[in-house]
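Trainee: the sequence and its predicted three-dimensional model are supplied below.
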Amino acid sequence: MPINIPKNLPAGEVLRKEKIFVMEEDRASTQEIRPLNILVFNLMPEKEKTELQLLRLLGNTPLQTNVTFLNTATYTSKNVSKSHLELFYKTFDEIKHRRFDGMIITGAPVERMEFEDVNYWEEITKVMDWAKINVTSSMYICWGAQAALYHLYGIGKFELPKKCSGIYGHVITDLTVDLVRGFSDEFLAPHSRHTDVSLDEIRNHPHLRLLSYSEDAGAFIIQSKDTKNIMITGHLEYDATTLADEYHRDVEKGEPVEIPVNYFPNDDPTNEPKNTWRAHSHLLFYNWLNYYVYQETPYDWHFVEDNKEDEIEYHI
């Protein structure tokens, strides 16, 4: 089934060349079908690259999916054109009256800052609180995961002695959980961050379960026990060359960076890296959309009685 995207979105042409079934909004509106509505709060600086990465994964399932992109109103990105944002993005005030079947909040280049010092922190927390009532299931990626762990569950982050960058091996703690159904006992995934969260705090938290971790990179897949929130501390959505692009960018800036672990063939940055995590990336998103979004969301939100704020459990 297709993924429905805004007309003329640049990522659309790339997705078509990759044989991913995409459908623009005007055609999708003529079909008698209840698609999934997914909100993507894209905080990454290179928004068009992130759009393509996420749409590629959201579009590789049998489910028809409408995607709405959200941008901060309190901060204007410097790495994407104003016209792109005006054409393809909404602000929270424009969508807060709606309900969504799923939501993704991406990473952001602010991880070394205290959460409260991020100039759009109030806006992010407002969206996370709104999602408790208006979104069936939410996925938080990298800094987004750390923000959710902090705001929703009271777990802070700490700075690492050096950047965690590379491809790391991970294990699954419980293969019977639907989110990791079909995963190998061990699998690879990219990480790219300067901060981390405590494994012990996650393991001991009454409302969280640790589904996957790495001996070297720490916690990876964390799920709330009510299954509404999924936190991914790494970047399964990354392309094969994304870490290479980040590494060469940092080298050009003169930053003291090390070669990403287990990434370049023979640890030689002139060699082209391979994508060794693609299958598990698609599997994770497939499982999320199927088991936690499609299977759980109401067919028609209008028939769902509105929840009251005081019925929502705040876990801090």
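Mentor: It's in. Numbers count the residues shown, from 1 in each chain.

Trainee: please count neighbours and contacts with C-alpha atoms only from this point.
Mentor: Will do.

Trainee: just the helices from the stretch 151-300 of the chain, written as ranges.
Mentor: In the stretch 151-300 of the chain, the segments counted as helices under DSSP state H, counting those that start in this stretch are 199-204, 242-252, 278-287.

Trainee: tell me how far Gly169 lies from Ser214.
Mentor: As for Gly169, its distance to Ser214 is 6 Å (criterion: CA to CA, to the nearest Å).

Trainee: and if you look at Lys228?
Mentor: Applying CA to CA to Lys228 and Ser214 gives a distance of 23 Å.

Trainee: against that first model, consider the following:
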Amino acid sequence: MTVTPIHIGILNLMHDKVDTQRRFQHVLAQSDFPVKLTFLYPQQHYQGRPVPELVQRISQPLVLDELDQFDAFIITGAPIEQLPFDKITYIDEIHRLIDRLNELNIPQLYICWGAMAAANYLYGIDKHQLPSKLFGIYSNHLLQASPLLAGLPDGFLAPHARYAELDHQQVFNHPDLVLEAVTPGGNLFSFRARHHPQYFLFSHLEYGREALTKEYRREKNAYPDREYAKPQNYYLDPIHMRGPQFKWQPAQHIFFDNWLHLVAHRIQAKNLVKE
């Protein structure tokens, strides 16, 4: 019997767009569920200038009237967390996208900056700058049971890479949000909405073994005169940045498999209602 793939739209806002697409193609193919991925870009981001040839070749423009083709949707991180939301040229398009996803009741996974922007828009959670970049592999402690964290032990390892954070206490106190896991320092790993299929992930769980090294080198090459912290708890030889360890691979597999199970269950339930 032919199984219809789960069709997932991914708004790719990351700097390394090709690597990002490869990462999501890899992590979402590890489950038993077949998937079809469509990568998209925000049209407002290129308003008044040509869309780069690479972006056109590997992705499609975001068209809000076509969102009903998707079974689920992901908004990735973006290297803009130090900017206020109102300074992002395409923030209105992001807001309209979120509104439309909610109208269609499509399951949403927001990652890093995508999670910050969505939680700020939907629930008024404030963003603030961290004293220094949270960068490396950290343990994460479970606060509440979660279908997407099922199977993960308390203290599971995951990569974090960001300069900003949402207000932890606002998330904890919000009646419509469930804070699920944090680092020992109180930085967010994830929370979810109580009444909507919205999930907010602050770890870059989609990253592969070399991704933190690539991120460090990309920033260092862009501004060679600046000092950048090396990723913590990552290398076998941290002084020479050798031997990156893929400590979060178990969490990566479990998390994305759980999310696809959740999406598949919603598709099945929707089909039963139609019948």
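Mentor: Yes, it's here. No experiment lies behind these values; they were computed from the predicted model shown.

Trainee: where does the TM-score land?
Mentor: Both chains were compared after superposition, and using TM-score structural alignment, normalised by the length of the second structure their TM-score is 0.90; 268 aligned residues with a CA RMSD of 2.1 Å.

Trainee: the counterpart of Asp245 of the first structure in the second structure: how many residues sit nearby?
Mentor: When the two structures are superposed using TM-score structural alignment, Asp245 of the first structure falls opposite Lys214 in the second structure. A count of neighbours around Lys214 of the second structure, defined by other CA atoms under 10 Å, yields 12.

Trainee: ok, Pro231 of the second structure touching Tyr138?
Mentor: No. Checked against CA atoms under 8 Å, the pair Pro231 of the second structure and Tyr138 is beyond contact range at 10.3 Å.

Trainee: between those two, point out the one with more neighbours.
Mentor: For Pro231 of the second structure and Tyr138, the more surrounded residue by other CA under 10 Å is Tyr138, and the numbers stand at 25 against 22.

Trainee: and the more buried one, what pairs with it in the first structure?
Mentor: Per TM-score structural alignment, Tyr138 of the second structure is aligned with Tyr168.

Trainee: quick check: that match touching Glu186?
Mentor: No. When contacts are counted by CA under 8 Å, Tyr168 of the first structure is not listed as touching Glu186 (10.1 Å).

Trainee: grab the most central residue of the second structure for me.
Mentor: Closest residue to the average C-alpha location of the second structure: Ile111 at 1.8 Å, with CA atoms, centre = their mean.

Trainee: how near is that residue to Phe200 of the second structure?
Mentor: 6 Å.

Trainee: which neighbours do the two share?
Mentor: Shared contacts of Ile111 of the second structure and Phe200 (CA atoms under 8 Å, 6 or more residues apart in numbering): none.

Trainee: max-length strand in the second structure?
Mentor: strand 127-142 (DSSP state E).

Trainee: now for Pro153 of the second structure, how many residues are close by?
Mentor: 12.

Trainee: how about the aligned residue in the first structure for it, what does it touch?
Mentor: The pairwise alignment with the first structure assigns Pro153 of the second structure to Ser184, based on TM-score structural alignment. Not one residue lies near Ser184 of the first structure by CA under 8 Å, 6+ apart.

Trainee: do a quick rundown of the strands in the stretch 51-200 of the second structure.
Mentor: 60-61, 72-75, 108-111, 127-142, 156-166, 177-182, 188-193, 198-201 (DSSP state E, counting those that start in this stretch).

Trainee: what residues does the last one touch?
Mentor: Judged by CA under 8 Å, 6+ apart, the contacts made with strand 198-201 of the second structure from elsewhere in the structure are 107-112, 115, 119, 189-193.
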